[in-house]
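Participant: Using only what follows, build the 3D model:
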Amino acid sequence: MRKRLAAAAGAVLALAASTLAAASPAQADGQPAPGFHVTDGRLLDANGEEFVLRGVNHAHAWYPTRTAQALKDIKALGANSVRVVLATGDRWAKNDTADVAAVVAQCRRNRLVCVLEAHDTTGYGEQDGAVSLSRAVDYWIGVEDAVKGQEKYVVLNIGNEPYGNSGYTAWTSDTENALARMRAAGFRHTLMVDAPNWGQDWSYTMRDHAAEVFAADPERNTVFSIHMYGVFNSADKVKDYLDRFTSQHLPVVVGEFGDMHSDGDPDEDAIMSTARQLGVGYLGWSWSGNGGGVEYLDMATGFDASRLTAWGRRIFSGPDGIQQTAKEASVFTGSDTGSGSGSCAVSYRLSDWGDWFNADVTVRNTGTTDVKGWQLVFSFPGGQRLNSVWNAKAVQQGGEVRVSNESWTETIPAGATVSFGLNGSSTTGTNGVPAAFSLNGTTCVKS
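Facilitator: Now for the predicted structure:
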C-alpha cells in the first residue's frame, strides 16, 4: 500500500513461531538471548516478562529536530514503545551511527522500547528509488555500533514494506537471506520483518510462509509485522489474519494502521480490540508530519501534543487504546530484590491544555533499601478530576489522589525509579503541580 509522508510506511508486530516456538530461542553460541526474545509465540523482555507493544510511529528521518520533544510527548500520553523511521541514505538523507545512537538514548531516557526501521526499502520492485532488503542489511551493519549492546531496549525492523505489488513472490527468500546475514553479522536483537504488498500482505505471502521464515532464523527471534490500512476494512478480515499467526504460536504485531486511508477505510476499532483480545502489539501511524494528501493520519497537529486530532485521541485514550492497555517494559523498572521504605523524590511533569492535562510522574527511591509495594499520595491544587492513569492504579477522593503500583512496578530498587502517567480534566481551566507528595507515609522531595 502506497502512503505518502514523503512516502510513508508501516509495521505490524507479530509474535512467535509454530511448533518451533515452544522452546526457548535457539542461540548460535549457546548463550541465552541478551534482550528481547520470542518464546512460544510471545515477545518477552530481558527479564522474561511478556511485552506487548503499544505505541506509535515517529518520522525521525524527515523531522529529526522534532524527535526529542515527540518522544517525551508520546511517553506522556502513555505509550510504551515508538517505531522510529530511519533512512539508509539511498532515498533520503542517511541517519548515521551517531544519530541512531542519539535516538536510542532518547528512547531509553523516556522509557520507551525503540523499534528502529529502515525506510528506504518501501515498495521495492514498484517504487522508483526503493532499495532491497539486502541493502537494508548493509545499512544495519554500517550503524551496528549504535545498536549492539542495546538488545534490552531495541527491536530492529529490517526494512519497511520491502515489496510493493510487483515481484513480491521473492519476499520469502529475500527475508530469509536478510535474517541470515543479520545473524552472521552478530545482531542478537529481536528482528522484525514487514509484509510485502506495501505492508498489507493481500497476497498472503507473509502469512503463508511465516513459519518457514521463522525457522530460518538461527536464533528463532523474529517477529512479523503487518500494516493494516484499506485491505483490513472489516472485523472479520482483521481477526482472521491475526488468528492465523497466534493459532500457530507465531509472533505478530500491527506495525502500522490508521483510522482512514485513501485506499479504503480500515477498521481501527477492530484492529485495536482484536489486538487486545489476542495480546498482539500495535503501533499506529503516525505522530505528526504527514503530507501528500494523507495529513489526516497525523495524531498531533503540527507536532503539538495539546492539539491531538480525532485519530490521536482515539488511539491514545479511546477504547482498547494505549492508555487503557499499555504496560511499561520491566527492563525500565528494575528487579525485585528486597523490601522497605526510605527517602524519595518525585518529578511531576505537567502538560497543561487548559480544561484537560497530562502528567508524567517519576518516583525515585533515594534510600538504601528497596521499596516493595508502594502508594504515592498527593492532592490536586485545584478542581481537577482524574480521568485515567497508566502503569499504576489510582483512586481520587475529593482533591486527594492515591496512586499504587501495578504488579510490574511493585518494587523500586534503591537508587532506581518507577514512572506512571495520568490524564485529568479541569472545570476551571487552570492546572498546576501538587504541592507535596508522600510515598508509603514518607514525605518526598520535589525534583
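Participant: contacts, neighbours, all on C-alpha from now
Facilitator: Will do.
Participant: so what's residue 261 up against?
Facilitator: Under the criterion of Cα atoms under 8 Å, 6 or more residues apart in numbering, the neighbours of residue 261 are 229, 230, 294.
Participant: Residue 424: which of those is nearest?
Facilitator: The nearest member of the contacts of residue 261 to residue 424, counting by Cα to Cα, is residue 294 at 30.6 Å.
Participant: For residue 6, see how far away the closest one is.
Facilitator: Note on residue 294: its distance to residue 6, by Cα to Cα, to the nearest Å, is 10 Å.
Participant: if we can go back for a sec, can you list the contacts of residue 261 in JSON lines and add distance to residue 124 and neighbour count?
Facilitator: Formatted as JSON lines, the contacts of residue 261 follow (distance: Cα to Cα, whole Å; neighbours: other Cα atoms under 10 Å):
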{"residue": "229", "distance to residue 124": "19", "neighbour count": "26"}
{"residue": "230", "distance to residue 124": "20", "neighbour count": "20"}
{"residue": "294", "distance to residue 124": "21", "neighbour count": "16"}
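Participant: okay, the residues you listed in CSV with distance to residue 91 and secondary structure next?
Facilitator: Below are the contacts of residue 261 laid out as CSV (distance: Cα to Cα, whole Å; DSSP: H, G, I helix; E, B strand; the rest coil):
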residue, distance to residue 91, secondary structure
229, 24, coil
230, 26, coil
294, 20, coil
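Participant: Just the closest of those to residue 47, please.
Facilitator: residue 229 (33.9 Å).
Participant: pretty sure that closest one is touching residue 260, no?
Facilitator: Yes - contact criterion Cα atoms under 8 Å: residue 229 and residue 260 qualify, at 7.3 Å.
Participant: Could you also give me the structure for this second sequence? I'd like to compare it with the first:
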Amino acid sequence: MRSRTPAVPRLATVAAALLGVLLPLLALGSPAHAAPAGFRVANGRLLESNGNDFVMRGVNHAHTWYPDRVSSLAHIKAKGANTVRVVLSSGDRWTRNDAADVSNVVAQCKQNRLICVLEVHDTTGYGEQSGAVTLSRAADYWIGVQSALTGQEDYVIVNIGNEPYGNTNYSAWTADTKAAVQKLRSAGFRHTIMVDAPNWGQDWAFTMRDNAASVFAADPDANTVFSIHMYGVFDTAAEISDYLNRFVTAKLPIVVGEFGHNHSDGDPDEDTILAVTRQLGLGYLGWSWSGNGGGVEYLDMVTNFDPNQLTSWGQRIFNGANGIAATSEEAAVYSSSGGDTTPPTAPGTPTASAVTSSSVTLNWSAATDATGVTGYDVVRVSGTSETAATTTAGTSATVTGLAPTTSYTFAVYARDAAGNRSPRSGTVAVTTASGGSAATCGVSYRVTNEWPGGFQGEIVIRNTGSSAINGWTLRWTFPDSQRVGNLWGGTPTQSGAEVSVAAASYTATIAPAGSVTLGFTATKGGTNPGPTAFTLNDSACSLA
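Facilitator: Next up, the predicted model:
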C-alpha cells in the first residue's frame, strides 16, 4: 500500500494579496516551444492533439502490486471512466514493471478506450520514507522503458513520480522537478508530463503552488501538468477552492491526481472536490479501484476487485453528484475519426515442444492486422488470472523459469503498431519434466548487505546425500513481503511471497558433499526476517 504520514500541518490561511502571487506567474513569456506530438497544454488547459479540451475523469489502479488484475481496466471503463492512473514500479521498492509489461498496460488502456496516466510509485515520500528514490531515478526508469511509450503520445501521460517528497527537505522539489522534466525531454519524450506535489502530494507548504510557473517555463515543450493530492489537508471548501482557483487564474494546468472520501490524516471534503473540479473544468482521479491495505482499506471503490461489489466510496465517485458517470467524456482520439483502435486477429493456438524441467518452447500461427503485427505477448493462464511470461517479435518463444513436474497453461496475444492488443489465442496445457532426483539437502541463508528499502542475500545449497543432484528447483517463502530483483546462479520466479529458483546450467549438478551458491538483491519493508524453510525438488532441506 502507498506510504502516507499519519498527519500533516493544516493548510494555513493565506494573507498575501492574490496579486502578489499571480504577477510572476502571468508575467512569463511564451518561448518558442516544440509542438507536442499528442496531448498538449495551451492557455492552462490540457488539449488532445486535435485541439479538443480533455478533462480527466477516472481512478487509480494499483497495477504494480496486482499485475494479474489487468482486467480491472475494462471494469473501470465500464463504470464510465475516461482515464486510469496506473501504479508502476522502477524496481527500487517493488518489482520492476519492464517495457513489455508497460506496453501491455498501454495496449489494454487503448483496447478499453482509456487514457493512460502512468506513474512511478517508488518516489513516494522521498527524504522521509525509507527506500524512496529521487525524481532523477524515476526519469531513468522512464528512459529505460521508452520503447513502450514512443508513439503513444495521444494515449499516454507520463506522471514522473508519485508524491516525490515527504515533509523533509521538500524545498528541493522545484529544482528536482525541473531537472527531471528536462532529462525526459533531452531523451526524446514528447508526451505531456505530469508532476506531483511534495508534502506527500498535498503541498501544504505551497511549494508547488508558488513555483509552478517556473517549473512550467523550464519545460522546453511547455507541456507539463501539475497534480495535487487531496486528503486530510483539504478538509474545507475554502481550502479546495482557493488552491485550484489559483492555478486556473494563473493559466497553469492542474488536476486532482488522487483524493479520497476519508483518510488517516483527516477527513477530505470530497463533495467540494467533485463540485469545484466540475465547475472549473478540471480533471480528477480518485484513489483507488481496489487492493488497499495498511488500515486504509476503506479507500477501495470495489471489494476484492469485483466490479459488482461497489463500496460506499465507489458509489459516491462513480454514481454520485458530479461523479464519473455524470461528467466523464471519452477522449476524442477514440472516436471513429481518430486513431487506429482495431486490434489484430487472435494468433493461432500455440503448440508446445522441447519441454524440459524448467522451460518449454511454444509455436503459433501469425495474427493479421491492417497496419501490421509488431509483436506477441505470451502469458501463463491460471483460472481468470494471467501472468506475463515473455514477449517476442516472431511466432515462437521459449518460456523459462518453470518448476519441474508442474502443469502450466499458456496463451498468446498479438500487438499492432498502435498498441492495440488482439483477443487471446486458444490455450495449451504443458506439464514440465522431472527436475531430477529427490534431494537430501541443507540450505544456509544470510544477508550480506542491507540498505533502506533493499538488501543483498546469499543462499548456499549443500548436497548432504550420497548421490549427485542433477537438476533442481529451490523454493521458499519470504515472511515480510521481500521481493527478489536480480539473482545469479539460477532463474527466479516469484508469486506473492513464494519464490522459486530453477538451476542455471552451471549450478544444475551438485555432487555428494558439494554445494552451490546463489546471490541476489531484493527489496524489503521496515523489517527483513529470513525464510524459515526451504525445499529442493519438493524435499524439505535442513537449515544450516
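Participant: So after superposing, what's the score?
Facilitator: Put the two chains on top of each other and the TM-score (TM-score structural alignment, normalised by the length of structure 1) is 0.70; 320 aligned residues with a Cα RMSD of 1.7 Å.
Participant: Need the overlap of contacts for residue 229 and residue 260 of structure 1.
Facilitator: residue 266.
Participant: which residues in the stretch 301-447 of structure 1 form helices?
Facilitator: Taking DSSP state H, counting those that start in this stretch to define them, one finds helices in the stretch 301-447 of structure 1 at 310-317, 322-325.
Participant: Which residue numbers in structure 2 does the shortest one align to?
Facilitator: Using TM-score structural alignment, the residues of structure 2 aligned to helix 322-325 of structure 1 are 324-327.
Participant: tell me the average deviation of that stretch from structure 1 after fitting.
Facilitator: On superposition with structure 1, the mean distance recorded for stretch 324-327 of structure 2 (mean Cα distance after the TM-score superposition for structure 1) is 0.5 Å.
Participant: Which contacts among the contacts of residue 261 of structure 1 does structure 2 share?
Facilitator: Among the contacts of residue 261 of structure 1, the contacts conserved in structure 2 (both residues aligned by TM-score structural alignment, their matches' Cα atoms under 8 Å) are 229, 230, 294.
Participant: Please list all residues in contact with the spatially most central residue of structure 1.
Facilitator: In structure 1, the C-alpha nearest the mean C-alpha coordinate belongs to residue 81, at 2.5 Å (Cα atoms, centre = their mean). Going by Cα under 8 Å, 6+ apart, residue 81 of structure 1 touches 53, 54, 55, 56, 112, 113, 114, 115.
Participant: which residue lines up with it in structure 2?
Facilitator: Checking with TM-score structural alignment, residue 81 of structure 1 has residue 83 as its match.
Participant: in the stretch 1-150 of structure 2, which spans are helices?
Facilitator: Counting by DSSP H, counting those that start in this stretch, the helices of the stretch 1-150 of structure 2 are 18-26, 72-78, 99-111, 135-144.
Participant: now, of those, which is deepest in the fold?
Facilitator: Burial of those is given as mean neighbour count (mean count of other Cα atoms under 10 Å); helix 99-111 ranks first at a mean of 22.
Participant: Give me the mean deviation of that helix from structure 1.
Facilitator: Comparison of helix 99-111 of structure 2 with structure 1 after fitting gives an average deviation of 0.2 Å (mean Cα distance after the TM-score superposition for structure 1).
Participant: relative orientation of that helix and helix 135-144 in degrees?
Facilitator: If you take axes from the mean of the first three to the mean of the last three Cα atoms, to 10 degrees, helix 99-111 of structure 2 sits at 80 degrees to helix 135-144.
Participant: matching residues in structure 1 for helix 99-111 of structure 2?
Facilitator: Using TM-score structural alignment, the partner range for helix 99-111 of structure 2 is residues 97-109.
Participant: roughly how far out does that stretch sit from the chain middle?
Facilitator: How far stretch 97-109 of structure 1 lies from its chain's middle: 15 Å, per Cα atoms, centre = their mean, to the nearest Å.
Participant: Please apply the same query to stretch 162-182 of structure 1.
Facilitator: With Cα atoms, centre = their mean as the basis, stretch 162-182 of structure 1 stands 24 Å off its chain's centre.
Participant: what about it, how long is it end to end?
Facilitator: 16 Å.
Participant: so that stretch matches what in structure 2?
Facilitator: So stretch 162-182 of structure 1 sits over residues 164-184 in structure 2, by TM-score structural alignment.
Participant: Please point out which parts of the matching stretch sit buried.
Facilitator: 164-167, 170-171, 173-174, 176-184 (16 or more other Cα atoms under 10 Å).
Participant: Then stretch 271-290 of structure 1?
Facilitator: 271-276, 279-290.
Participant: The residue lying closest to residue 101 of structure 2 once chain neighbours are set aside: what secondary structure?
Facilitator: Leaving aside its sequence neighbours, residue 101 of structure 2 sits nearest to residue 388 (Cα to Cα, 6 or more residues apart in numbering; 7.4 Å). What DSSP: H, G, I helix; E, B strand; the rest coil gives for residue 388 of structure 2 is strand.
Participant: same thing with residue 259 of structure 1?
Facilitator: coil.
Participant: Need the counterpart of it in structure 2.
Facilitator: Taking TM-score structural alignment, residue 259 of structure 1 has residue 261 as its aligned residue in structure 2.
Participant: Now do the contacts for residue 37 of structure 2.
Facilitator: 49, 153, 154, 190, 191.
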